[in-house]
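K.L.:
Okay, here's the prediction I keep looking at, along with the sequence it came from:
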Amino acid sequence: MDSYRNSDPRPPIMQGSPPAMVLPKLDWDRPPWNRWAFQHVREFLPTAEVWRGNGHRHRLERAEVDLDGLPVEDSGGQPTTLAGLLDETYTDGFLVLKDGKVAYERYFNGMGERSLHLSQSMAKSVTGSVFGILVGRGLIDPARPVTDYLPELSVTGWAGASVQHVLDMTSGVRFSEAYTDRYSDIGQVDVATGWKPVPPGSDPAFRWPSHMFELILGLKETIRPHGAAFEYRSIETDVLAFIMERVTGKRLPQLVSEELWQKLGTDESACFTVDSAGYAVADGGFNATLRDYGRFGQLILDNGGGVVPADWIEATRNGRHGPDFNPSLPEGSYRNQFWIEDPRSRALMCRGVFGQMIHIDWNSRTVVVKLSTYPDFSNVAYSVATVKAVRAIAAALD
């Protein structure tokens, strides 16, 4: 089915009693269903709370600027406005913080200030930041082998890899991130996490993993020496999360709550989706509000704010940049579960499929959050246009 933009009529997905259009379990993250599903994950998947605690709410001061008419380029490079680009790129929520104050905030597609939105792979940066806290506390040494913390992985492709290799996604483990292939490794992650059922009509001889650690133990092969090259593979983040759980004796949602979410002064508790073994999906199962994603971005911009070690943030901003690093970030890099935009600005980015982004820029003192539901897993033209718009916003607010 085709998707719909915010300027189009909304189909009655999960509306009415009984609903006129019921969410399909196999394709809830595909269009048009994802436009409803990404804001309602707790209604169809098991989740674990990331408690905000009983502490203060960090009030975001406001210094609002009407940027709706700001001239930017659309995905085809033609003139449009920021409002037009947000409509074109299936935006659910958009937030700009300038010097920690709300400069611009917009909601679409039924989203509101209390709505929890699926982060997809922005969850990797949340997980990586808490990992940095544990490193700063001396509980984990990134230079040590992964198997020092998870000896079970000695029979997998991670044998001989360091923790830093996993943080930077430079281990040599064979893992296919082919999203549209239900039999690929990432397709098997969908089943292992409980996000999707076993595809109907699948080969009865194919052994589907029943939970995430079982899938990890089945990844036996390497395709290159550890540390030789970056290759984006979501499973690396889940290995990191199992290390965190092993050294602390706590589950990931509790760790993120105690070490990060309660200290941010968030508006709302967040949540992770969990698999059949109760494991929180570290690589993409985190859900939070637009403003709370902004608070997280601001914490990173404030060099960790005394929560995440400042030297961890500085190290994260220093990656190995190469030509044609990524289709939408040709001068980019990847370090400690964050993307780096380019070697000059060293701006950090959290990115997730279907158009999730937190852009953190020290030069302009801005944090930009975009929550989206693209019709496709990725769209290079949308991503490039969004980053260009972020630069235009920074210039307009300077």
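P.N.:
Received it, and whenever you're ready, just let me know what you need. All figures in this text were calculated on a predicted structure; none of them were measured in a lab. Numbers count the residues shown, from 1 in each chain.

K.L.:
C-alpha only now, for contacts and for neighbours.
P.N.:
Noted.

K.L.:
Now do the strands in the stretch 151-300 of the chain.
P.N.:
Using DSSP state E, counting those that start in this stretch, the strands of the stretch 151-300 of the chain run over 270-273, 286-288.

K.L.:
closest to A229 out of those strands?
P.N.:
Nearest to A229 among the strands of the stretch 151-300 of the chain is strand 286-288; the distance by CA to CA comes to 27.4 Å.

K.L.:
P32: which of the strands of the stretch 151-300 of the chain is closest?
P.N.:
strand 286-288 (19.5 Å).

K.L.:
how far out from the middle of the chain is that closest one?
P.N.:
Between the centre of strand 286-288 and the centre of its chain there are 9 Å (CA atoms, centre = their mean, to the nearest Å).

K.L.:
what about versus this one:
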Amino acid sequence: MTSISPFRDPTAPGNPLFPRQDWDRAPWNRWTFQHVRDLLPTTKVWRGAGPASLLLADLRDIDVIPFVAEGEAHTIGSFLETSYADGFLVLHGGKIVAEHYLNGMTSHTQHLSQSVAKSVVGTVAGILIGRGVVDPAASLTHYLPELEATAYRGATVQHVLDMTSGVVFDETYTAPDSHMAQLDVASGWKNGQNPNWHKNIWDLVLSLKDLECPHGTSFRYRSIETDVLSFVLERAAATPLAELVSRELWAPMGAEEDAYFTVDAAGYALGDGGFNATLRDYARFALLHLRGGEINGRRIVPSEWIAGTRFGADPKLFGGIYQEVLPAGAYHNQFWIEDTARGVYMARGVFGQLIYIDPVADFAAVVLSSWPEFVSTTRTRTALAAVTAVREALL
């Protein structure tokens, strides 16, 4: 069944869907996160010509599983009803044990991943690092000499993989004059109110001239770091990002559906947050990680890189507000590490996107959402409590 936007009269052609500047904000995001290709220029990530990887199912009734979060009692069923969830899938023992679609989403709907895209790009980086195409210890200027005139001079590829460069980048999502607001304009997601703002991501990168601390001394979440990494991958492999993701990851892992990226005015696929895919294909991505970089008997990601991602982070660089959600956490290779001892790691995105990966328990969960807030400590803690309650109930 075709979904029709609830935000316009479909009998009145030409009426805007919603305020253009607010397409990713509540309440519009309840519809737009499942229809990004209807709103913005995009480029396809081809699934390839081969068969889809088989996802076996052993469905369980998990809705009644209880848990407590933020001092309140919940069940998984009540969590799904009240958390602005659009899709929820659980893997255990290599099989789907729960699969829920909400808010009009279907198994064929591609949902915006926001910063889960960073972990997709990071995984492709791991593949190219394993093949020797990219050296994480090399300077960024080895691949992108243009950055010599920016604050990225002296930083390495690993620094942007870990977001530990010292470059000033204001990630404030709601500030009208932040670097993040400039990134929204440069990516083509928003219309610029300032005529002097850059019209593509590369030019925005080149404008970053200030340092807040020496490279490698502290983790600071900077979305632009993933774009710098993406430009490194494109330059090193002489291949556009969407084609790289298709060739190195999406097709080899046996995705069932094409994915897609939003693109800026220069045609760059937005590596930091513009990736869209189906719930089951995000689950295949999680299963690939659960299996240490293999799927259906095929090695795709080096096992050493997977292990290094899980256990190679330096928690001393991770602190401040980031520990409100992950008190024992870290960040490494474009993944959030929940627990540096157990090696549980996650892909996370604003407005409630989550891929939770616990190889020890052979467990993963995918949550796709359209929260009313960009970020919420309470909602994030609740989602993690829900996921871990399911994990414990299955063990």
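P.N.:
Perfect, thanks for sending it. Note that this is a predicted model, so its numbers are computed, not measured.

K.L.:
before we move on, back to that, I'd like the strands of the stretch 151-300 of the first structure laid out as TSV, including distance to A123 of the first structure and mean neighbour count.
P.N.:
Converted to TSV, the strands of the stretch 151-300 of the first structure look like this (distance: least, CA to CA, whole Å; neighbours: other CA atoms under 10 Å):
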stretch	distance to A123 of the first structure	mean neighbour count
strand 270-273	9	25
strand 286-288	5	27
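
K.L.:
Let's have the ones you listed in TSV, adding distance to A228 of the first structure.
P.N.:
Formatted as TSV, those follow (distance: least, CA to CA, whole Å):
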stretch	distance to A228 of the first structure
strand 270-273	32
strand 286-288	30
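
K.L.:
Identify the residues contacting the residue nearest the centre of the first structure.
P.N.:
Nearest to the mean C-alpha position of the first structure, by CA atoms, centre = their mean, lies M122 at 1.4 Å. By CA atoms under 8 Å, 6 or more residues apart in numbering, the contact set of M122 of the first structure is G284, C350, R351, G352, Q356, M357, I358.

K.L.:
redo that, cut-off 6 Å
P.N.:
M122 of the first structure sits next to C350, R351, G352 when contact means CA atoms under 6 Å, 6 or more residues apart in numbering.

K.L.:
of the residues you listed, closest to R42 of the first structure?
P.N.:
Nearest to R42 of the first structure among these: G352, at 18.9 Å, using CA to CA.

K.L.:
what sits against that closest one?
P.N.:
For G352 of the first structure, the contact set (CA under 6 Å, 6+ apart) comprises Q120, S121, M122.

K.L.:
The equivalent of I243 of the first structure over in the second structure: neighbour count?
P.N.:
For I243 of the first structure, the aligned position in the second structure is V232, judged by TM-score structural alignment. Residues within reach of V232 of the second structure, counting by other CA atoms under 10 Å, total 21.

K.L.:
Could you report the distance from V232 of the second structure to P240 of the second structure?
P.N.:
For V232 of the second structure, the distance to P240 of the second structure (CA to CA, to the nearest Å) stands at 11 Å.

K.L.:
how many other residues sit next to the aligned partner of N54 of the first structure in the second structure?
P.N.:
Per TM-score structural alignment, the equivalent position to N54 of the first structure in the second structure is A49. Neighbour count for A49 of the second structure, taken as other CA under 10 Å: 9.

K.L.:
Now do the same contact list for A49 of the second structure.
P.N.:
A49 of the second structure makes contact with no residue, according to CA under 6 Å, 6+ apart.

K.L.:
so how far is stretch 42-55 of the second structure off the chain centroid?
P.N.:
Here the centre of stretch 42-55 of the second structure is set off from its chain's centre by 18 Å, with CA atoms, centre = their mean.

K.L.:
The counterpart of A381 of the first structure in the second structure: what's its closest spatial neighbour, skipping adjacent residues?
P.N.:
Counting by TM-score structural alignment, A381 of the first structure lines up with T378 in the second structure. Leaving aside its sequence neighbours, T378 of the second structure sits nearest to E70 (CA to CA, 6 or more residues apart in numbering; 6.9 Å).

K.L.:
For R348 of the second structure, see how far away the one you found is.
P.N.:
20 Å.

K.L.:
More neighbours: which of these two?
P.N.:
In this view E70 of the second structure and R348 are compared by other CA under 10 Å, and R348 has more residues nearby, 25 against 11.
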